[in-house]
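>>> sequence first, then the predicted structure:
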Amino acid sequence: MGRPDLKSNDSRRALNQPHLKVSLEYVDSILDYLVQSRINMYRMSSDLAPYATHPDMPHFHSMVEDSRYELGALGAKARALDIRLSFHPSQNVVLDTPDPELLRKSVWDSTSRPEMLDLMELGMKPLWWCMLAAPMVILRQPERDE
């Protein structure tokens, strides 16, 4: 199912300056397809904002804020079309890791998706995984040798 010409995210490599704004244009086209196909739920790519939380690429870190207007417009369109949008955490998010550095990176990586959903003004339903994950981070602190 689907159309092979529809892309889910800007998958260009970092040297080619991929951006969330390009990904949002792709999702806008996907919303049109979903309406035509009478589908009212879409799980967006966890790579929607490429490199937005990459620790070694700070020049990408502001792309969510830089795309505030576009995120709001896409959220308004999704609401008008009654299409529910959500994310899954990326494969790099490991909230039950005993490694404190991986846990720190996982928590940071998890912040961009709720921020995007917030700017889309989609309400709390898409954030269920974030709300479930937060207590795990608090409860599953790595044991420390003292």
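Alright, I've got the coordinates. Quick caveat: nothing in here was measured; it's all calculated off a predicted structure.
>>> C-alpha only now, for contacts and for neighbours.
Will do.
>>> right, and the helix or strand after the helix of greatest length in the chain?
Selection of the longest helix in the chain by residue count, based on DSSP state H, yields helix 100-120. Next helix or strand after helix 100-120 toward the C-terminus (DSSP states H and E): helix 128-139.
>>> which helices and strands sit right next to that next one?
helix 100-120 (3 or more Cα pairs under 8 Å, 6 or more residues apart in numbering; DSSP states H and E).
>>> can you give me the buried ones in the helix it packs on?
By neighbour count with 16 or more other Cα atoms under 10 Å, helix 100-120 contains the buried residues 102-107, 109-110, 112-120.
>>> what's in contact with it?
Residues outside helix 100-120 that contact it (Cα atoms under 8 Å, 6 or more residues apart in numbering): 46, 52-53, 64, 68, 71-76, 86-87, 89, 92-97, 123, 126-127, 130, 137, 141-142.
>>> keep only those of those that are in helices.
64, 68, 71-76, 130, 137.
>>> what's the closest of these to M57?
Relative to M57, the closest of the ones in helices among the contacts of helix 100-120 is V64; by Cα to Cα it sits at 14.1 Å.
>>> surely the closest one touches L20?
Yes - with contact defined as Cα atoms under 8 Å, V64 reaches L20; the gap is 7.0 Å.
>>> common neighbours of these two, please.
With Cα under 8 Å, 6+ apart, V64 and L20 have common neighbours A49.
>>> one step back: and the ones in helices among the contacts of helix 100-120, which is closest to P4?
L74 (21.5 Å).
>>> take this one as well and set it beside the first:
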Amino acid sequence: MKIGYPCVNEAMDCSAANTFRLASYADERLVAAVTANLACLRRMLAWNVAQGLLFFRMGSGIVPFGSHPINTFPWQTHFAADFQVIGDYIKANNLRVSFHPDQFVVLNSPSVDIVQRSIQELIYQGSMLDLMGLDGTAKLQIHVGGLYGDRELALSRFAAVHATLPAAVKARVVVENDDRLFPLRDCLRLHAETGVPILFDNFHHECLNHGEPMAEALRLAAATWHPTADGVPMMDYSSQALGERKGKHADDLVDDQFRRFLQEFHGLDMDLMLEIKNKEASALRAVTILRELGLSVPAPNIPSPPLSLPPDPNAPPKVRRAKKAVSSE
């Protein structure tokens, strides 16, 4: 069982999401941003390995405008060696990585344009995993999409578009149950029709379900993963923020609650991505709990890389990604 956190190390002095405005696009800006992003990603992975955090969701913005028509720079060949070095490090240290494309990736949209842009974004993000030399156990995590007033049609559109995905992308795509529109039951239907594995989200299941107990839900989702082609099932873990609207993620890991949740596994192995606001801080506590329970490997006996380095006057400033808008569909 591996523990991870998504995209950003809050304590580190660099970002792997440096970008710039579309209106100021230039190849030189792109090269500078990607160079900085890959360097920071490599530092984050090294820090994670030293802490025993062996699951990491990489940010979608490593290559600014990676799927946009304006980006015609051959970044795949220019940065091929850099991606390969990162991939070699991931494999050498038994890391698990993934991407979670942004909410504009909606395969079941009635809009042909949105669907095509969604596919191009999946191709872009999958190509980074390909450049790293990673197999199909490195995943692209998406939601079913919008309801658009007709659940049956929305599900059938997803299945139809999924069938058209390039084989390299289809091998990586997993679908997540959400907290408002498409619960586990709908995702199981899609798996039966398309073979897409289900990345289970415990918090979303608590918000929206058909009465499946948590232990049963975990097993139903895990059974959709092929043990070699897909690897150990991935899942997202979080909990309700106290005093906030239903569905708002907690700011911090609640240790006792996490311990109780681990009892639901009954020997089942899954890699856990903590969707908790303070990211690496909670992940460190979670992996300590796993070690106490004998569910994770001991801490490695290697030096921990520094969170901060002497300032580089040529480095772009650290970027904080804007909060995602909540869809009204």
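Arrived safely, thanks for sending. All of these numbers come straight from a predicted model, not from anything done at the bench.
>>> can you select the buried ones among the ones in helices among the contacts of helix 100-120 of the first structure for me in PyMOL?
Here is the PyMOL selection string for the buried members of these, based on 16+ other Cα under 10 Å:
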select buried, resi 64+68+71+72+73+74+75+130+137
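>>> the first structure: which residue goes with A39 of the second structure?
Matched by TM-score structural alignment, A39 of the second structure corresponds to E25 in the first structure.
>>> which element is its match on?
helix 20-36.
>>> could you point out which element follows that helix?
In N-to-C order, the element after helix 20-36 of the first structure by DSSP H and E is strand 41-44.
>>> give the other helices and strands that that next one contacts.
strand 84-87.
>>> gap between the spatially most central residue of the first structure and Y33 of the first structure?
Taking Cα atoms, centre = their mean, the centroid of the first structure lies closest to R113, which sits 3.5 Å from it. As judged by Cα to Cα, to the nearest Å, R113 of the first structure and Y33 of the first structure stand 23 Å apart.
>>> also N40 of the first structure?
11 Å.
>>> cool, A14 of the first structure as well?
Taking Cα to Cα, one finds A14 of the first structure at 28 Å from Y33 of the first structure.
>>> more neighbours, the two?
Shown here are A14 of the first structure and Y33; by other Cα atoms under 10 Å, Y33 has more neighbours (15 against 12).
>>> Q91 of the first structure maps to what in the second structure?
Per TM-score structural alignment, Q91 of the first structure is aligned with Q103.
>>> that should have said H54 of the first structure, apologies.
Checking TM-score structural alignment: H54 of the first structure goes with H68.
>>> secondary structure class for E10 of the second structure?
coil (DSSP: H, G, I helix; E, B strand; the rest coil).
>>> over to the one 5 residues further on?
Here S15 of the second structure is recorded as coil under three-state DSSP.
>>> what about the counterpart of it in the first structure, neighbour count?
Applying TM-score structural alignment, one finds that S15 of the second structure aligns to K7 in the first structure. By the criterion of other Cα under 10 Å, K7 of the first structure has 15 neighbours.
>>> what separation do you get for K7 of the first structure and D99 of the first structure?
Counting by Cα to Cα - K7 of the first structure and D99 of the first structure are separated by 34 Å.
>>> next one: D66 of the first structure
Distance from D66 of the first structure to D99 of the first structure, by Cα to Cα: 32 Å.
>>> with L24 of the first structure instead?
From L24 of the first structure to D99 of the first structure the distance is 34 Å (Cα to Cα).
>>> neighbour count winner among these two?
Between L24 of the first structure and D99, counting by other Cα under 10 Å, L24 is the more crowded of the two (22 against 13).
>>> verify the stated contact: that one with L71.
Yes - in this structure L24 of the first structure lies within contact range of L71 using Cα under 8 Å: 7.3 Å.
>>> setting aside sequence neighbours, what's the nearest residue to the aligned partner of G72 of the first structure in the second structure?
Aligned counterpart of G72 of the first structure in the second structure: Q84 (TM-score structural alignment). Using Cα to Cα, 6 or more residues apart in numbering and skipping residues adjacent in sequence, the residue nearest Q84 of the second structure is M132, 4.6 Å away.
>>> now do P58 of the first structure
Nearest non-adjacent residue to P58 of the first structure (Cα to Cα, 6+ apart): A52, at 8.0 Å.
>>> that neighbour contacts S62, correct?
Yes - using Cα under 8 Å, A52 of the first structure makes contact with S62 at a distance of 7.2 Å.
>>> higher neighbour count, the two?
Shown here are A52 of the first structure and S62; by other Cα under 10 Å, A52 has more neighbours (21 against 11).
>>> so H204 of the second structure belongs to a helix, correct?
Yes - judged by three-state DSSP, H204 of the second structure forms part of a helix.
>>> what residue in the second structure is paired with I39 of the first structure?
So I39 of the first structure corresponds to L53, using TM-score structural alignment.
>>> enumerate every residue touching its match.
2-4, 283-284, 287.
>>> out of these, flag the one nearest to V31 of the second structure.
G4 (28.4 Å).
>>> distance of L20 of the first structure from N40 of the first structure?
On the measure of Cα to Cα, L20 of the first structure and N40 of the first structure end up 22 Å apart.
>>> again with D5 of the first structure
D5 of the first structure is 20 Å from N40 of the first structure, by Cα to Cα.
>>> and what of E121 of the first structure?
17 Å.
>>> more crowded one of the two?
Neighbour count, other Cα under 10 Å: between E121 of the first structure and N40, E121 has more, with 17 against 14.
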